Each structure stands twice: as structure tokens, then as C-alpha cells.
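In: pasting a predicted model and its sequence here:
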Amino acid sequence: MMMRLVQIANGTERRVAIVIEPELVLLSDVRSTYILARRALELQKDITALAQSLGSDDVLRYDEVYSGKSSWRLLAPIDVPGDPQKMLVSGTGLTHLGSARERQAMHATAGTVQEEIDEAKMTDSMRMFEWGRRNGRPAAGSIGIAPEWFYKGDGSVLVAPGGALTIPGHAEDGGEEAEVATVYVIAANGTPHRIGMTTGNEFSDHVFERKNYLNLAGSKLRQCSLGPELVIGQPFEDVRGHVRVLRGTETVWEKDIRTGEENMAHSLANMEHHHFKFAGHRQAGMVHVHFLGADALSFGSNVRLGEGDVAEVQFDGFGRALRNSIRVEEALTAPVQVAVMR
């Protein structure tokens, strides 16, 4: 059964709600999707059945919450209230053909992308993508090749739907990356459980990365956004979406995008294996948010996001669009000072 959940807050009060358009049906007795998922594991009950059993008579108009006209505001659809360090936010790159070609073009030193598909002329990025295309979808029960992996931060990097994604003062750029992200919780016995999936804007510093592909790790240490909805039970074979960048009332860039396993070099099972094969990623009670890669970037079309721009991402079957404005911090002009303990 497919279900869409949101987290909302009104001052210090928090609730979880089931999306039944055009309304939000508030759940009783749970303040977060994290608590809901943990309880489902403890009771050995389907999370959708548990959520339905907790449905209340309290209903809100989704339009009012989504548009900011309600005293209730949308939160990221998953978090660990009061303990953001119990969440690990990461991602897998070079999973979509579009992203691989843009990365190849970003890092190429000569010739066109088509010319450099030749093995001898490939960048390391394109070579890694080709490895995935050849052995990223192993037969059931087999292990395929490892995809690219990157770390973004703990739960403190998550920005709520409608919130501003900040280009920090030390950054050289900040660009949207329209993706689907998977959400997991680790059971008491160390088994990872996928709760569901959500729309995501992974956000990255592509100018810094373009200088040298070894800058990738640092380029990913940025904020990101999820939601507004956590979707449970949604098929992930062929997912179509749309991403656009708004500057005032003008759309300065937009593109139809596709994700899902049919459009990816790696299967979801292979990506999950290579993420959770590490014992440190299977600590009881932890939450993992893992971005699955982008199909297209406005940066690839020479668009640079600036103060007040809005990035909008929407995928069919994943609920309402994720919208985030862009905020630019004042440039960092002095080094961070480290105090020495005596």
C-alpha cells in the first residue's frame, strides 16, 4: 500500500500527518516519522498499517500549510528530533547517464564528450560510470561493482521544504541537484530497513568540484533539502520529473528529468548493499538519508544560482513539489580560528 507522510510543526508542537489530498490527516501519539518507524519495528507491524491505526479526526488543509498561510509549517519529512547526529546524510553519484555526461564534460581537458568516451581518453568519472553500467546491476544474490559514494553531513544539514539553501561564505558556488533520496532506519539487531523515498535537492558546489574531481568530497559538504512528503511503497522503476530555477517571476532554466532503476546504471539493491556493507552504517537507531543521483543540473547549462533564486523539484508519484530559495552568505575573509587547550 502506498502512503505519503509529512511532518509539521506549530511552535513547539509537532505532528505527523497522512497526505490525503487536499487534506492532511494528523496522527495521534507520534511526534515524528522517526518514532513512527521505530514503533513499527518494535511492534513488528507494517508502518502504513500503524499510521492508519493512529489516524485522528484532526484535519488540516494541505494548501494552507504548503503555501505558508497556516500557523503550521512543513518540516523535512524525516529527522531525529533533538539528536541530529543520529542521522547520516550521504549519496551516490554517477548513477544516471545525464549526470555522467555532465561530470565528464566538467572534468574533461580536451575534446568533446563523445570523443572522450574512448576508453583511453576517459576521465576517471566517466570510467567509473562505465564500470557501473557494465556491472552495477548484478543478478539477484550477487554483488556488483561499488558506485561512487559521498558524505554530506548529519541531520543538521537538512533544510525544510520552503526554506533557504545557503551558499556559505567559503563556497565558490551552490547549485541544485534534483534527486530522489531513500530513507532508512536501523533496527535494534542492526538490520537496515527502508522506510520510503522522498524528493530531494542535494545541492553542491560545482565550481569548486570542476577545478579538480578530487574536490568532490568537499563540494558535497553543504545543506540539502527533502520533501515535503515521505512516500512509502512508491514504485521506483521509471520515475519522471521536472526541475526548474526561478528568478523572480522568470523561469531561467528548466528540464524534464527521469530517474528510477530503468534509467540508472546501478540497481537500488546494489547501491544499498555497498552503503550498508560497512558495519558503521548499521548502528541501531540510526537514520540514513541517501541521495540516488541526478539526471541533469542547471550548472551544466551555465546557470549560476544567486540570492533569491528558487529551485523547484517535482517527481511523479512523490507528491507536491519541493521548493527552496537560495541565500548567499557574505564571503569569508578571515580564517577560522582554533583555540588551543592548555
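Out: That came through, no problem. Numbers count the residues shown, from 1 in each chain.

In: please make it C-alpha for all contacts and neighbour counts, starting now.
Out: Will do.

In: residues near Val289, how many?
Out: 25 (other C-alpha atoms under 10 Å).

In: which SSE is it in?
Out: Taking DSSP states H and E as the criterion, Val289 maps to strand 287-291.

In: give me the helices and strands touching whatever helix or strand comes next after that strand, please.
Out: Once the chain leaves strand 287-291, the next helix or strand it forms, by DSSP H and E, is strand 310-315. Counting contacts by 3 or more C-alpha pairs under 8 Å, 6 or more residues apart in numbering; DSSP states H and E, strand 310-315 is packed against strand 192-201, strand 239-247, strand 322-328.

In: one more structure, for comparison:
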Amino acid sequence: MAMHLVQLGSASARRVALVEEPHLRCLVGAASIYELALYCLEHALSLGEYARSLATGEVLTYDEVYGGNSEWKLLTPVDVPEEPSRLLVAGTGLTHLGSARQRQAMHLADAPKADVPMTDSMRMFEWGVERGRPAEGEIGVAPEWFYKGDGSVLRAPFAALEIPDHAEDGGEEAELAGVYVIAQDGTPWLVGMAQGNEFSDHKFEKRNYLNLAGSKLRECSLGPELVVGAGFGDVRGEVRIERDGSVIWQKSIASGEENMCHSLANLEHHHFKFAGHRQPGGVHVHFFGADALSFGDGVVLRDGDVMVVAFEGFGRALRNVVREVAKTAQPVRVRSLA
């Protein structure tokens, strides 16, 4: 049975808690899921069994924490508190059967109707359909890959996701993400999965697909719950945008291997094949892609909008507000140390 964990913070302390709806049962002696994972790797323990053995602490009311009426606040379900640079946030795109159609339409929106070429994005998607699910022991085609930042870009549930002053836009991407820790021998271990909002700049990307890399260098959010032992077959959910208390856009979403052109094993291989991604003690948050975007339906998010991501079996909904930073005409100046 899957186990759900959350990380909590107060003005002076941190905790890990086991979700036992409608309560949170605190783990004794555990301040982070990261330290729990490292301990389990060092002592060859099951994370699920070890966490349950520690779940003998204070019992909190989940509604109070989730509603912001407690001294305890939800944190991201994984972090490296003292060294955020040890955490790498990345992802793969064009993985879902619905994602390529939106990308193709986005890049060809201004093209003459009589001239609709196949974009590089669609080619990459078709390669995934043909060779993204290799047989056991074989290696399939590489997916699209992107880098988002280190642990400093992760934002907690209910926190604002900023559209920076240099950005053209900001848009939600409702996804599932894998959380991995690297053992001392360089082996990647899956700790669990969480729902996430892989926030990015679709308007900047639309100008030219080569802008994809820059469009992804944005804040993102994860949680509230890390699901240990999560199923990843056919995962259904919903994403919506709320403005001034009303829903202005919503859509059903589908993730998991049954709805993707790449297998999970293939995505994991092509991320961890790089030696630099297998540094002992490292943490990886890897987004697996989305199949529905409000931007694809012409929605432009603005300051104060609330983005809501909810996947069945992954706990309470992830909510974040859009925060638009005032534009500035001042360039970043580099000083010389000569």
C-alpha cells in the first residue's frame, strides 16, 4: 500500500509527518525526508517500513495545516535544507500522447493554413511513439530533456510562483514528478512521486522552439504529499485556474505510462545515464511531462490567479498563486574583478 508523507515547518522547527486522513502523524526524530532516505540507503531499510516505525509522535489536524490555521506550514515534500544546490530539478517533455498536439499547434499558430510542416517537436514525439517503450534490458530513444534549476527554484504548496521581470508569460504545467536520491555507490533510488506544477514561459517558447531551455528556468512547485510506492499506470486528475474566486478554466488530465509514449524506465535511463547525475548524496526532482495546458486554450494567466493540480491517489490538491514581478528596463551588470 502506498504511503503519503509531508514535510512541515514552523518558525523554529521542521517535521516529517505520515498522512492518515484527516490527520498528520509526526515522525519522531525526523526533520526531513532527505535524511530519512539517506539513513535507509545506508542501513538497507525500506523507507515505508522505517517511516511507519517512527510515526509515534504528535497528531495534527490536516485541515488546519492545509488551511493555514496552524503554526505548522506545508513545505515541499523534498528538499536539502542546508545545501539546496545538491538538488537538481529537471524534466522530460513530449512524453504524453496529448502533449505533442498542443506543442505543434502552439508553434504553428501563425503559419499559413495551406503550409503546415512537421515541426521538430512533432518529429521527436513520433520517435518516442516508435521507440520510447523498449523491451526489458534494451534502451529506447532519448526523450526531450530540460533543466529547471537547483533546489532554490522549488516552492511549497500555496506559495507564489513568480513571473520574473524578464519573462513574457507564465503558465501552469500539471505533472507528476519522481523524487530520487543517489546512493554512495552512484545508484539512483526512487524515493517516491508527487504531483507538481512545472511552471514555465510558453509565450517565450512559442517564438521559437529553441527558446525552450530558457523558458523552463522558472520556479515550480511540488506536493503537498510525497507518495512512496505510488502506482504509475493510468493516473487521472484535473487542473484548473481560479480567478477572483471563480474557475475560469479546467481540464481533465491523464498521466502514467498508459498515457505516455515513453516508459518510465526509459525516461529514468536517459536522465541517469549521465555520470554527473549520479553524484552520491544528490537529489533529483524529475517532471514527467503534461498533456494539458491552459495556454493551449488561449488563457493568459495574471497576477493573483490560483493554479490547482489534483491527481487521483496523490493526496490533497497542489495550489499556487501567480505573482507577476514589475517589469524593469535595467540590464544585469557584471563587474570586473581585474
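Out: Done, it's in. Note that the coordinates shown come from a computational prediction; the quantities given were computed from them, not determined experimentally.

In: most tightly surrounded among the helices and strands packed on strand 310-315 of the first structure?
Out: Mean neighbour count (mean count of other C-alpha atoms under 10 Å) peaks for strand 192-201 among those, with a mean of 24.

In: where in the second structure does that one align, residue-wise?
Out: Counting by TM-score structural alignment, strand 192-201 of the first structure lines up with residues 188-197 of the second structure.

In: ok, and what's touching that stretch?
Out: 37, 47, 77, 172-183, 220-230, 272, 278, 287, 309-311, 314, 318 (C-alpha atoms under 8 Å, 6 or more residues apart in numbering).

In: go on, stretch 99-110 of the first structure?
Out: Outside of stretch 99-110 of the first structure, the residues within contact range by C-alpha under 8 Å, 6+ apart are 93-94, 112-113, 116, 122-123, 125-126, 129, 210-213, 293-297, 300.

In: drop anything exposed from the residues you listed.
Out: Listed as buried from those are 93-94, 113, 116, 122-123, 125-126, 129, 210, 213, 293-297, 300; burial here means 16 or more other C-alpha atoms under 10 Å.

In: show me the contacts of stretch 188-197 of the second structure that map onto helices.
Out: Mapping these onto helices (DSSP state H) picks out 37, 47, 272.

In: just among those, which is most surrounded?
Out: Per-residue neighbour counts (other C-alpha under 10 Å) across these peak at Ala37, which has 24 neighbours.

In: isn't that one up against Val179?
Out: No. When contacts are counted by C-alpha atoms under 8 Å, Ala37 of the second structure is not listed as touching Val179 (10.7 Å).

In: can you get me a residue count around whatever residue of the second structure lines up with Gly155 of the first structure?
Out: With TM-score structural alignment as the criterion, the equivalent of Gly155 of the first structure in the second structure is Gly151. By the criterion of other C-alpha under 10 Å, Gly151 of the second structure has 22 neighbours.

In: ditto for the one 3 residues further on
Out: Burial of Leu154 of the second structure, expressed as a neighbour count using other C-alpha under 10 Å, amounts to 27.

In: residue in the first structure paired with Gly313 of the second structure?
Out: Match for Gly313 of the second structure (TM-score structural alignment): Gly317.

In: so what's that match up against?
Out: When contacts are counted by C-alpha under 8 Å, 6+ apart, Gly317 of the first structure touches 234, 239.

In: isn't Lys152 of the first structure up against Met87?
Out: No. Using C-alpha under 8 Å, Lys152 of the first structure makes no contact with Met87, being 10.8 Å away.

In: more crowded one of the two?
Out: The neighbour count for Lys152 of the first structure versus Met87, taken as other C-alpha under 10 Å, is higher for Lys152 (25 against 22).

In: so the more buried one, which of the three states?
Out: Secondary structure, DSSP: H, G, I helix; E, B strand; the rest coil: Lys152 of the first structure is strand.

In: contacting residues for it?
Out: When the contact criterion is C-alpha under 8 Å, 6+ apart, the partners of Lys152 of the first structure are 88-91, 220-223.

In: again with Glu71 of the second structure
Out: By C-alpha under 8 Å, 6+ apart, the residues touching Glu71 of the second structure are 10-11, 65.

In: what's the ChimeraX line that selects buried ones from those?
Out: Selection of buried members from the contacts of Glu71 of the second structure for ChimeraX, criterion 16+ other C-alpha under 10 Å:
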select :65
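
In: will you turn the contacts of Glu71 of the second structure into CSV that also has distance to Thr187 of the second structure and secondary structure?
Out: Listed next are the contacts of Glu71 of the second structure as CSV, based on distance: C-alpha to C-alpha, whole Å; DSSP: H, G, I helix; E, B strand; the rest coil:
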residue, distance to Thr187 of the second structure, secondary structure
Ser10, 34, coil
Ala11, 36, coil
Val65, 35, helix
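
In: tell me which of the contacts of Glu71 of the second structure is nearest to Glu144 of the second structure?
Out: Nearest to Glu144 of the second structure among the contacts of Glu71 of the second structure, counting by C-alpha to C-alpha, is Val65 at 37.5 Å.

In: of the contacts of Lys152 of the first structure, which belong to strands?
Out: Counting by DSSP state E, these place 88-91 in strands.

In: the longest helix seen in the second structure vs the first structure, mean deviation?
Out: When the second structure is parsed with DSSP H, its longest helix is helix 120-131. With mean C-alpha distance after the TM-score superposition for the first structure, helix 120-131 of the second structure departs from the first structure by a mean of 0.3 Å once superposed.

In: and that helix, what does it pack onto?
Out: Counting contacts by 3+ C-alpha pairs under 8 Å, 6+ apart, helix 120-131 of the second structure packs against helix 99-107.

In: buried set for the helix it packs on?
Out: Buried residues in helix 99-107 of the second structure, counting neighbours by 16+ other C-alpha under 10 Å, are found at 99-104, 106-107.

In: how much does whatever helix or strand Val207 of the first structure lives in stray from the second structure?
Out: Assessed by DSSP H and E, Val207 of the first structure sits inside helix 206-211. Helix 206-211 of the first structure, aligned to the second structure and superposed, deviates on average by 0.3 Å (mean C-alpha distance after the TM-score superposition for the first structure).

In: having no further points to raise, I will conclude here.
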